[in-house]
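**Student:** Provided below are the primary sequence and the corresponding predicted coordinates.
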Amino acid sequence: MSSSSAARRDAELENGGLDACEALSEPLSRVMVLLGRRWAGVVLSTLLHGPAYFNELKRRIPAISDRVLNDRLIEFAELGLVTRTIVDQGRVRVQYALTDHGAALRPAITELTRWAEEHLSPDE
């Protein structure tokens, strides 16, 4: 959260505009919406292993459709989580990599994975 949005949130809390629960859940709500999008967490987790071309991502995530993968990659690029680098090796290809901003999700994704391993059965 930027310092200006944090200051706005604090001012709204002090002036009675938001209750503490609403203010605390707003950032969590935003990240859960982001990670809750279809295949979002899987795509980000896959990119945590390093840069990849579109077809490499498709091979690593075989059940994802081309359209959904493309949509997630565009969305992540617009959010500054992923870079798109055009590579010309006789034919033009696009390589995707996490930015520092995207890579900062590593601890959260690692903890969510650990929690799932400990608390969810494989069929859930």
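**Tutor:** That came in fine, so what should we check first? This is a predicted model, so every value here is computed, not measured. Residues are numbered from 1 along each chain as shown.

**Student:** going forward, measure contacts and count neighbours with C-alpha atoms only.
**Tutor:** Will do.

**Student:** In the chain, mark out all the helices, start to finish.
**Tutor:** Secondary structure of the chain by DSSP state H: the helices cover 3-14, 20-36, 40-47, 54-60, 66-78, 100-103, 106-119.

**Student:** Of those, which stretch is the most buried?
**Tutor:** Most buried of these, by mean neighbour count (mean count of other Cα atoms under 10 Å): helix 40-47, with a mean of 18.

**Student:** and residue 93, which of the helices of the chain is closest to it?
**Tutor:** Ranking these by proximity to residue 93 (Cα to Cα) places helix 54-60 first, at 8.3 Å.

**Student:** Second structure for comparison follows:
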Amino acid sequence: MESSAVPTPLFAAVRDTDASPCETLSEPLSQVMTLLGKRWTGVVWGTLMQGPVYFSDLKRSIPGINDRILNERLVELVALGLATRTVIDDRPIRVRYALTERGSAIRPALDELARWAVEHLR
């Protein structure tokens, strides 16, 4: 089955101030690399790929992350529409996070990146 979507190029040609050609990452790729490059973002995102999880369980599953950083990363993922935040009105109140369809859509790319890393970085 062919996709009708136009592929986004990895690199976009640009010209610097001296008008010499150079290559730069395309804007969408640059954005995702910046997001994944933030400390803990990839780990949090990857952990959420395993399914919905409560904040406290998520914190326990990521050794070394503190509450403030975990909360910042989750707030960012929610703000970008990549994850949802659901408050469970219980005693004590619990907060559950889950990836949206958009947030889960990166999985094939991350799987390929992981395969590449195993093959080339070991």
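**Tutor:** Looks like it arrived, so ask away. Keep in mind it's a predicted model, so treat the numbers as computed, not measured.

**Student:** After superposition, what's the TM-score, could you say?
**Tutor:** Scored against TM-score structural alignment, normalised by the length of the second structure, the superposed chains reach a TM-score of 0.77; 104 aligned residues with a Cα RMSD of 1.9 Å.

**Student:** And the helices of the first structure: which comes nearest residue 87 of the first structure?
**Tutor:** Using Cα to Cα, the helices of the first structure put helix 54-60 closest to residue 87 of the first structure, at 12.0 Å.

**Student:** Packing partners of that closest one?
**Tutor:** Here helix 54-60 of the first structure touches helix 40-47, strand 92-98, going by 3 or more Cα pairs under 8 Å, 6 or more residues apart in numbering; DSSP states H and E.

**Student:** could I get those as TSV with distance to residue 84 of the first structure?
**Tutor:** TSV is the format used below for these (distance: least, Cα to Cα, whole Å):
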stretch	distance to residue 84 of the first structure
helix 40-47	12
strand 92-98	5
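
**Student:** So which of the ones you listed is nearest residue 106 of the first structure?
**Tutor:** Closest of these to residue 106 of the first structure is helix 40-47, at 7.9 Å (criterion: Cα to Cα).

**Student:** By how much does the closest one deviate from the second structure on average?
**Tutor:** Once superposed with the second structure, the aligned residues differ from helix 40-47 of the first structure by a mean of 0.6 Å; criterion: mean Cα distance after the TM-score superposition for the first structure.

**Student:** just to revisit the earlier point, who wins for proximity to residue 94 of the first structure among the helices of the first structure?
**Tutor:** Nearest to residue 94 of the first structure among the helices of the first structure is helix 54-60 (6.9 Å), distances taken as Cα to Cα.
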